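Peer 1: the sequence and its predicted three-dimensional model are supplied below.
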Amino acid sequence: MSKPQHAPGDVRSKSLVDYLNDENVRAVLYQIIAIGLVILAGWYLVSNTLYNLEKQNISTGYGFLDLEASFEISETMINYSAQSDYATALIVGLLNTVKVAVLGIVLCTIIGIIFGVARLSSNWIVRKLATVYVETFRNIPVLLQLFFWYALIPAAFPHPRDAFEPLPGVLLTSRGMYLPVPVADNAYTLMGIAAIIAFVAIYFIKKWATKRQDATGQPFPMLLTGIGIFVGLVFLAYLIGGAPTELSTPALKGFNIQGGYNISPEFMAVLIGLTVYTSTYVAEVVRSGIQAVSSGQWEAADSLGIKRSVALRKVILPQSMRVAIPPLTNQYLNLTKNSSLAVAVGYPDLVSVSNTTMNQTGQAIEAISIFMSVYLGLSLLTSLFMNWFNKKMALVER
């Protein structure tokens, strides 16, 4: 018998084999299978872990965060005592981590730009010194650098009884640096609010000045205006708050320094180690960014009679930043993640506090999941900010 003939225009229904031979269908099918396998593996791990923990009579969950911590933390940015709960202790560790990360990013950027520019200096001595700095500290593991600074700082400074005073009220001892600080007062809260208002005002004035310059070509003295607004508002808030002048000044009482603000050797070791290590990579990023700018930009600046320093600041560096921002983001992320090594020198960062919490409560999985999530969040926030900054710096076609 002959096969049935299909009339012209008759659409034959697709079989399962036809669908499987379709590349788009197979691509979706493979993704569904992959996601299913990941979910299955996750379910197996979680269920197996919960079963084993229950078998060993180990409780699970985050209820321990409301329990009393019962341990002290040497450095805190908020009110904390051994009677506080574990949640407060972890917040203290988080704030200590953020403090190191933020200060480290700012300092390594400044130092990195200086040494990155110095590596391209026409002065032989400056260029070689910058090269030695970069090549030395870049090739020593950051953990060893933390140990080095932690051993050096107590050895380099005297005992508190023989404290060195480089400036009035500033004491350097083997237990850290002590600085005079203002005694807590409501005026300083007002000054903080005034500073925020000033930044908001400067932002809107800058937007207006940019539109004005685009429309008329007339520049606006934004720098002086911004400084005037900030200083004026903050000083006005200081006067309204009563202009307090009382300071807590460090002084030797008994066998230790009392008063003032103490910057511990652990904090200094972590900050110096991370800053020095990361600044070498930032220096290389800056150097490569400057070299990526066409030499014609230098020549154009020279032909207009612009000084080399001014050309570098206003012509070359702004263009090089467009090349440097993506690798700079990686270095900032590395510094934030490397701050977890602070536990090695006894600085009470998030990892250190989490370890103590884990040892006291036995909630290892929960504690580890908390600081893993926090570091993930910090990295994502840093990436979001740098991606926004990268878009702001990108050239806009007109």
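Peer 2: Received it, and whenever you're ready, just let me know what you need. What you see is a predicted model, and the numbers here were worked out from it, not measured in a lab.

Peer 1: for the rest of this, base every contact and every neighbour count on C-alpha atoms.
Peer 2: Noted.

Peer 1: show me the helices in the stretch 101-250 of the chain, by range?
Peer 2: Secondary structure of the stretch 101-250 of the chain (DSSP state H, counting those that start in this stretch): helices located at 124-138, 142-156, 186-216, 222-240.

Peer 1: quick one: those helices as a markdown table, columns for mean neighbour count too.
Peer 2: What follows is these, written out as a markdown table (neighbours: other C-alpha atoms under 10 Å):
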| stretch | mean neighbour count |
| --- | --- |
| helix 124-138 | 16 |
| helix 142-156 | 17 |
| helix 186-216 | 15 |
| helix 222-240 | 16 |
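
Peer 1: here's the one I want to compare it with:
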Amino acid sequence: MGAENEPAAKGVPPWWRDRRVLPWVVQAVVGLLVLLLIAFLLGNLVRNLTAAGLLLSWRWLNQPASFGIAETIIPFDATMPYWRGLAAGLANTLRAVLLGLVGATILGTLAGMASFSRNGLLRGIARVYVEVIRNIPLLLQLVFWYFVVFLALPNGAAAVQIPGVVLAKSGLYLAGFEEGVRWTVPHLVNNVWQAPLRVSVEFGALLTGLIIYSGAFIAEVVRGGIAAVPRGQWEAASSLGIGWLATLRWIVLPQALRVIVPGLNTQYISLAKNSSLAVAVGYTDLYSVAETTLNQTGRAVEVYLILLGAYLGLDLLISLLMNGLNRFVQIRER
């Protein structure tokens, strides 16, 4: 019996040479090393915080903030706690991101469609827009829009006036219902514009920069998606007498969505992260409020944990929604 089993025993490799076992051993060792590194870093952090008397605490969130926010959709003043100020900053960030996503999607889709226009001038404008904007850092563009464009606008009666809209150095004024009852247009009171709706130049510069910058990248995503649709689709539509715009809207774009949506996911997440550059134009977003909070409380770890969690949650939400949309637009074979 021993002689019969000896060849089989010789054919079994030792565990350190077994290709089925070795990958698991390597992953276990790497995982252990990562856990040890994390434990070392956390231990070092706790020791340093203990030495500085700054152990993790969240009680400061209920203390009065002692600072105000010039523009917010959530009421806030200096007597309110820090958590309320951070919530107001988050609301400002969400407003910029949501409006930026809508504006950039519209602009990028139009520019991407224009790349296939039969009008050579329109195609040229679309290509120049994409190539120029994509190769200039967003920070420089935000500074340009804020200092060169918006702060150079005239004030008072010399402001740019369009029916129902006034664009001045002090902000963008829009007509609307005052107190929900009377329709009111922008008007001057003691040489100061008054209107039911006002957008600050800081928010206007941030939103303009985000839309134009992200729109250029979205235009390339849309152009690539349209180019992925077989040329025969265009020819079949043309043979049926369907116009260029109708072909693009009803035939080409629906098929291109399965290529466009994954790319849009990346650009939307980038736009959400780029919104943190609002501090460059003086717009009070979550990052700006967190920075002020950090300077006043000295709670660096807690403040940055809040920032990391907020932006991570926002990006994951965008990714979740876009992945759902991606599954919806994919072609299913029957």
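Peer 2: Received the coordinates, thanks. Quick caveat, the model's predicted, so the values are computed rather than measured.

Peer 1: quick revisit: of the helices of the stretch 101-250 of structure 1, which approaches Ser47 of structure 1 most closely?
Peer 2: helix 142-156 (36.8 Å; C-alpha to C-alpha).

Peer 1: tell me what angle that closest one forms with helix 124-138.
Peer 2: Interaxial angle, helix 142-156 of structure 1 versus helix 124-138 (axes from the mean of the first three to the mean of the last three C-alpha atoms, to 10 degrees): 110 degrees.

Peer 1: what is helix 142-156 of structure 1 packed up against?
Peer 2: Under the contact criterion of 3 or more C-alpha pairs under 8 Å, 6 or more residues apart in numbering; DSSP states H and E, helix 142-156 of structure 1 touches helix 265-292.

Peer 1: buried residues in the helix it packs on, which are they?
Peer 2: 265-290 (16 or more other C-alpha atoms under 10 Å).

Peer 1: counterpart of it in structure 2, which residues?
Peer 2: Aligning helix 265-292 of structure 1 against structure 2 (TM-score structural alignment) gives residues 201-228.

Peer 1: going along the chain, name the strands of structure 1.
Peer 2: 164-167, 170-173, 176-179, 181-182, 247-248, 251-253, 256-258, 261-263 (DSSP state E).

Peer 1: out of these, nearest to Gln331 of structure 1?
Peer 2: strand 261-263 (25.2 Å).

Peer 1: what sits against the most centrally placed residue in structure 2?
Peer 2: Central residue of structure 2 (C-alpha atoms, centre = their mean): Ala272, 1.6 Å from the mean position. Ala272 of structure 2 sits next to 97, 311, 314-315 when contact means C-alpha atoms under 8 Å, 6 or more residues apart in numbering.

Peer 1: closest one to Asp285 of structure 2 out of those, please.
Peer 2: Val97 (10.6 Å).

Peer 1: aligned to the closest one, what sits in structure 1?
Peer 2: Under the alignment (TM-score structural alignment), Val97 of structure 2 maps onto Ala101.

Peer 1: residues near its match, how many?
Peer 2: Ala101 of structure 1 has 26 neighbours, counted by other C-alpha atoms under 10 Å.

Peer 1: spatially nearest residue to it (excluding sequence neighbours)?
Peer 2: Thr336 (5.2 Å; C-alpha to C-alpha, 6 or more residues apart in numbering).

Peer 1: what's the match for that neighbour in structure 2?
Peer 2: Using TM-score structural alignment, Thr336 of structure 1 pairs with Ala272 in structure 2.

Peer 1: same check on Leu380 of structure 1?
Peer 2: Applying TM-score structural alignment, one finds that Leu380 of structure 1 aligns to Leu316 in structure 2.

Peer 1: show me what contacts Leu167 of structure 2?
Peer 2: By C-alpha under 8 Å, 6+ apart, Leu167 of structure 2 lies in contact with 153, 159-161, 173.

Peer 1: in structure 1, which of those residues still touch?
Peer 2: Of the contacts of Leu167 of structure 2, the ones still in contact in structure 1 (both residues aligned by TM-score structural alignment, their matches' C-alpha atoms under 8 Å) are 153, 159-161, 173.

Peer 1: in those, find the pair that's most separated.
Peer 2: So, those by C-alpha to C-alpha: farthest apart are Leu153 and Tyr173, at 13.2 Å.
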